[in-house]
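Novice: I need the structure of the sequence given here:
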Amino acid sequence: MHVHRTVGDVTRRIAKRSASSRKRYLERLAAAARKGPARGELGCANLAHGFAGAGEVDKDALRRTTKPNIAIVSAYNDMLSAHKPLESYPAALKRAVTGAGGIAQFAGGVPAMCDGITQGRAGMELSLFSRDVIAMATAIALSHDMFDGALLLGVCDKIVPGLLIGALSFGHLPTILVPAGPMTSGLPNNEKSRIRQLHAEGKVGREELLDAEAASYHSPGTCTFYGTANSNQLLMEAMGLHLPGTSFVNPDTPLRDALTTAAGERIPRLTAQGEDPTPIGEVVDERAVVNGVVALLATGGSTNHTMHLVAIAAAAGIELRWSDFAELSAVTPLLARIYPNGQADVNHFHAAGGMAFVIDQLLDAGLLHPNTRTVTGSPFAEAYRCEPALDDGELVWRQAPRDSLDKTVLRGTADPFSPDGGLRMLTGNLGEAVMKTSAVAQEHRLVEAPARVFDDQEAFLAAFDAGELSGDLVAVVRFQGPRANGMPELHKLTPTLGVLQDRGQRVALVTDGRMSGASGKVPAAIHLTPEAATGGPLALLRDGDPLRLDAETGILEVLVDGGELESRDPRATPEPAVGTGRELFTAFREAVGAADAGATVLGFDGDR
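Specialist: Here you go, the predicted model:
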């Protein structure tokens, strides 16, 4: 199968710049690999500790070191809808692993916080850092030299990237990501959005707003809009780390249960003792990373992955840059319209053809690498064009529909919603930023207007409530980067900015903070780096400075003479807040890297 010239060029460029770090990473994998179970090298007291709590049958197998032992690492908690279904997974997976000739132990849990709950609250300042905490917790769970493979249970925003980064530090172990699926569809997204804007204008009260939100988020499973959680699932499938078609099957259904069992049955076969050894560090190579980027772009996925994918790649010794996203975006057509980039939710997307259709189309266009390794044991193109089904209770995979079943939601590469992807990179004298364009109408992609400058989103909302935001404007919300306060998402801005735009004002947002999958119809230059807290030009802006944001040409600039700008004293960085655990993350804020380097505190390849 052919590979598009740009996809091939970008992949080769990534491989070339990553040659040294990738080589060192693979050498570490080879050094960590064992011909037999690693627990065979433990001292007797060490090994006895490792199986003391097991049942008699498992204890005997662990003692003899003849069967592969699989670690289960889970983000289960029963507060978060996306992770509630995971409660029953460990027992089901243990049965499946045992039936396939292995053993499984629950190795550890990782924290799982919800950005939807912490929006606009102090806890949101811990959100991005939780990814690196999860990576560390995953590494701790796998650190006992008891395991020959891993099953990772998680779904939401920072959790899947954290689990994957942690697993890549044990890249010699085979690993399968096991998701839970989205909740069934609730209140239509256009109605939810309408009520949110009415509440922002003071036209409906809290009770009506809460009724709408409760009808939207109503049962166990992932939120159905296409934010970071569902982008995570798409990426794991596009990178060959899920079983095919696993991403968007609803919880508590026979097919979901069968897919979970299949993951448990598959993992022993991927171990060094199995017939198809497949270390995760070899699955996640330059081609798999590019496949993830292309799938994200083709569906208008979450902007958070301009950071998460960079950090994931770095954990595998691969240097991914924002310029790679931009170059791939230019040749990747937009195939999906999923809220907030359309009115459909992920259930509608799945019913219209879903992942198998998208992958089939992108492979035929040469936009995905067809021969990457996967957890199925088959090359990517062979396995991931298929979707799962039950045939008389037996799990089978069948060819996906070759035509979309709903072209308002999902289209092929011959008739895309847009000829290019859903992300743009902006550059100029303010630095570099990311913009999600898939939901922004053409007429709103160029805004030139005076700045209104705020140091947090509460100040912006107060100005709106006071009626101070009249006329065209570019809202600048700064000191929201990783070094300043952990880079919280600024979702509370979305309804208000939408109100201003609907009034006929030309508006845009510029921030060193995050918007994630909630980036919608208002043009938003986000993740701006260098951030204000590290002396970036954003700290020099003043009310009234003319700003130009042009998504078509990729320009973000302040139209002020350079000499005048440099003569200004930067606005002092606000003191970091304390309380709600924020003081515990002082070391993270001091050590964190820039957004375009993954916004991570973790050291990869000994580079910190």
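Novice: CA atoms for contacts and neighbours, from now on please.
Specialist: OK.
Novice: Strands of the stretch 351-500 of the chain, residue ranges please.
Specialist: Using DSSP state E, counting those that start in this stretch, the strands of the stretch 351-500 of the chain run over 386-391, 394-399, 423-428, 431-436, 446-454, 473-477.
Novice: Same list, those strands, but as JSON lines with mean neighbour count please.
Specialist: Converted to JSON lines, the strands of the stretch 351-500 of the chain look like this (neighbours: other CA atoms under 10 Å):
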{"stretch": "strand 386-391", "mean neighbour count": "17"}
{"stretch": "strand 394-399", "mean neighbour count": "14"}
{"stretch": "strand 423-428", "mean neighbour count": "23"}
{"stretch": "strand 431-436", "mean neighbour count": "25"}
{"stretch": "strand 446-454", "mean neighbour count": "22"}
{"stretch": "strand 473-477", "mean neighbour count": "25"}
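Novice: So for Leu335, which of those strands sits nearest?
Specialist: Checking the strands of the stretch 351-500 of the chain against Leu335 by CA to CA gives strand 423-428 as the closest, at 13.1 Å.
Novice: so what does the closest one touch, helix or strand wise?
Specialist: helix 322-329, strand 431-436, strand 555-558 (3 or more CA pairs under 8 Å, 6 or more residues apart in numbering; DSSP states H and E).
Novice: Please provide the structure for the following sequence as well, for comparison with the first:
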Amino acid sequence: MTLSPKIAEVTDRIIARSETTRAAYLDRMRRAAEDGPVRAHLSCGNQAHAYAAAQEGDKESLAGGRAPNIGIVTAYNDMLSAHQPFETFPARIKEAARARGATAQVAGGVPAMCDGVTQGQPGMELSLFSRDVIALSAGVALSHNCFDSALYLGVCDKIVPGLVIAAATFSHIPAIFVPAGPMTSGLPNDEKSKVRQQFATGEVGRDKLMEAEMASYHGPGTCTFYGTANSNQMLMEFMGLHLPGASFVNPNTPLREALTDAAAERATEITALGNDYRPAGEVLDEKAFVNGIVGLMATGGSTNLVLHLPAMARAAGIILDPSDFAEISAVTPLMARVYPNGLADVNHFHAAGGLGYMIGELLDAGLLHEDVVTIAGDGLARYRQEPKLIDGALTWADGTGESLNEKILRPVADPFQPTGGLAELNGNLGRGIMKVSSVAADRQVIEAPVAIFHDQGDVKKAFRNGELNRDVVVVVRFQGPKANGMPELHSLTPILSVVQDRGHKVALVTDGRMSGASGKVPAAIHVAPEALDGGLIGKLQDGDILRVDAQNGTLDVLTEGVADRSPATPDLSANSFGIGREMFETFRQMAGPATAGAGIVV
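Specialist: The predicted model follows:
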């Protein structure tokens, strides 16, 4: 199938925009690769330190320098359900490597925080910056310069983007991302959401809320809604960094274990020591990032990736712009309905045909670049296949050619909607985005007076006091990366949903961000410039009229004279201390704009 003219146009524009930075990046990668296997250049003392704790058979292989050595970068902790299964992965990987005559070492660990725990809490102000800490931590792990390839163990919100930034920075080292899989299905997400709204209105107590939450988040594995963690897994498959079909296999199953072994085996095959060298910098090219954006739109994925993808791309010398997302969204059909965009969870999505079916459909429609380098082989067509465990042996077979449940997953020719799940908003208030895949069409244009808040807690107080029972655009400002680290405002979703369900027109506008599970309330997020960086959002006052129009892609203040006002000067001292926030002052000062990924590393 001929490539879509729009996909080709956007790709060419990204290539042209990135010409200088990408060329410099590739030159650095090639010079690093020319040095050959790095262990050969370490002194005997250097090497002795690196191998001292290895078991005897491994020591000889490491000292010989002729067998591949895999560096494992792990985000394991047992507080994140998604990461708890990684506890046993290093031992499996080492055994699988030995079976191939290679070795593996845990190069280092990176922090992994759970946004579900910190949602609405002060710790959430460290969440976005944890991506940069993860990238830096992985960089420290790989700085030992002892590895021929790397396996990255991570799943959740900021962890995968941080690890990709590190993989792109160590571009000459082949990189494979190893998922742990989603937990089995628990309480249906729509039932959980209903209980949350009932709690917000006082209809049920905390005991019923806790009961519902524990029934939903109940075991090892990724949360089963389609938020940032599962969007990350989709992204790694569309970009060719997972083994085909690896994303949504449940933890602690024979197939999951076989896929982990296979990742270790593949890591031994794609090093510079062999004949199939696949450095991370070649996998992470402009076409791969375009493919990732297409996947994001086709699945109605997390808005957080509109922050993370530009940051990941910059680490590979590639410059993305919010307009790239909007233009790709305009030609990409929404093929999936997974909560919060529907009632199904990712296990249901996987059973209906999952990513293999989607990739096949999108390739046939000319909406994906097939001619890309992946860790599995040349070309994205390999990712049409799905893994099977037959008589104990892992193999790949052609996936389903049709959706097995069209309430969850539909073909390109008959999608849920003709365009993707994201709209760019651009107007006199600045630039922002809105996830529209779960917002009803009659809710995508809101014109109403604003109510100004500088803290999400104050929004909740106003709701409890009945002050939001009207048509209103709730503006929560000074929530950008420079102000307070850009915490998610997901805890506002239940109360604003209640206001909307009462028949009022309501929208959220913020220079902060929402959860990857942003729901049915229209939310213009990532507004840039942020209030603390001179954005017009900092000059709004209660009662100003704001028009949020996702259908035409505009975000405008209709009240005259707003630009002539002096900006608000909030007291942000409470955001500077406590729960570790004092250690991140430099991050807040150095953070880039949301349009460039809000990062500090690149």
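Novice: In TSV, list the strands of the stretch 351-500 of structure 1 along with distance to Lys203 of structure 1.
Specialist: Converted to TSV, the strands of the stretch 351-500 of structure 1 look like this (distance: least, CA to CA, whole Å):
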stretch	distance to Lys203 of structure 1
strand 386-391	45
strand 394-399	49
strand 423-428	33
strand 431-436	29
strand 446-454	25
strand 473-477	23
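Novice: of all those, which lies closest to Tyr217 of structure 1?
Specialist: strand 431-436 (24.1 Å).
Novice: Mind giving me the packing neighbours of that closest one?
Specialist: By 3+ CA pairs under 8 Å, 6+ apart, strand 431-436 of structure 1 packs against strand 423-428, strand 524-529, strand 555-558.
Novice: Aligned against structure 2, show me the partner of Ser20 of structure 1.
Specialist: Here Ser20 of structure 1 is matched to Thr20 in structure 2, going by TM-score structural alignment.
Novice: Confirm that Val532 of structure 2 sits in a helix.
Specialist: For residue 532 of structure 2 the amino acid is Leu, not Val. Yes. Remark: Leu532 of structure 2 belongs to a helix, assigned using DSSP: H, G, I helix; E, B strand; the rest coil.
Novice: Identify the residues contacting it.
Specialist: 478, 480, 482-483, 538 (CA atoms under 8 Å, 6 or more residues apart in numbering).
Novice: returning to what we had before: switch the helices and strands packed on strand 423-428 of structure 1 over to TSV; also include distance to Tyr76 of structure 1.
Specialist: TSV is the format used below for those (distance: least, CA to CA, whole Å):
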stretch	distance to Tyr76 of structure 1
helix 322-329	32
strand 431-436	31
strand 555-558	41
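Novice: coming back round to it: export the helices and strands packed on strand 431-436 of structure 1 as CSV, with columns for distance to Gly240 of structure 1.
Specialist: Formatted as CSV, those follow (distance: least, CA to CA, whole Å):
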stretch, distance to Gly240 of structure 1
strand 423-428, 23
strand 524-529, 28
strand 555-558, 35
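Novice: which stretch among those comes nearest Arg402 of structure 1?
Specialist: Here strand 423-428 is closest among these (CA to CA), at 26.2 Å.
Novice: with structure 2 superposed, average distance for that closest one?
Specialist: Taken against structure 2, strand 423-428 of structure 1 registers an average deviation of 0.4 Å after superposition, with mean CA distance after the TM-score superposition for structure 1.
Novice: Would you quantify the distance from the residue nearest to Gln385 of structure 2 when sequence neighbours are not counted to Leu3 of structure 2?
Specialist: In this structure, Gln385 of structure 2 finds its nearest non-sequential neighbour in Asp398, 4.5 Å apart by CA to CA, 6 or more residues apart in numbering. Here the criterion is CA to CA, to the nearest Å. By it, Asp398 of structure 2 lies 22 Å from Leu3 of structure 2.
Novice: just Ala376 of structure 2 next, same as before
Specialist: With distances taken as CA to CA, Ala376 of structure 2 is found 22 Å from Leu3 of structure 2.
Novice: who has more neighbours, the two?
Specialist: Ala376 (20 against 15; other CA atoms under 10 Å).
Novice: what helix or strand does the residue nearest to the more buried one when sequence neighbours are not counted sit in?
Specialist: Excluding its sequence neighbours, the residue lying closest to Ala376 of structure 2 (CA to CA, 6+ apart) is Leu243, at 6.0 Å. If you go by DSSP states H and E, Leu243 of structure 2 is not part of any helix or strand.
Novice: tally of neighbours for Leu243 of structure 2?
Specialist: So Leu243 of structure 2, with other CA under 10 Å, has 27 neighbours.
Novice: what does Arg568 of structure 1 give?
Specialist: 12.
Novice: Tell me, how many residues neighbour Pro576 of structure 1?
Specialist: Around Pro576 of structure 1 there are 13 residues (other CA under 10 Å).
Novice: ok, the closest residue in space to Gly36 of structure 2 that isn't next to it in sequence - contacts?
Specialist: Excluding its sequence neighbours, the residue lying closest to Gly36 of structure 2 (CA to CA, 6+ apart) is Ala272, at 7.1 Å. By CA under 8 Å, 6+ apart, Ala272 of structure 2 lies in contact with 33, 36-37, 148, 278.
Novice: Let me know the distance separating Ala272 of structure 2 from Pro418 of structure 2.
Specialist: Going from Ala272 of structure 2 to Pro418 of structure 2 by CA to CA gives 44 Å.
Novice: Between the helices and strands packed on strand 431-436 of structure 1, which one is closest to His218 of structure 1.
Specialist: Using CA to CA, these put strand 524-529 closest to His218 of structure 1, at 29.4 Å.
Novice: in structure 2, what residues pair with the closest one?
Specialist: The aligned range for strand 524-529 of structure 1 is 523-528, by TM-score structural alignment.
Novice: Great, nothing more from me.
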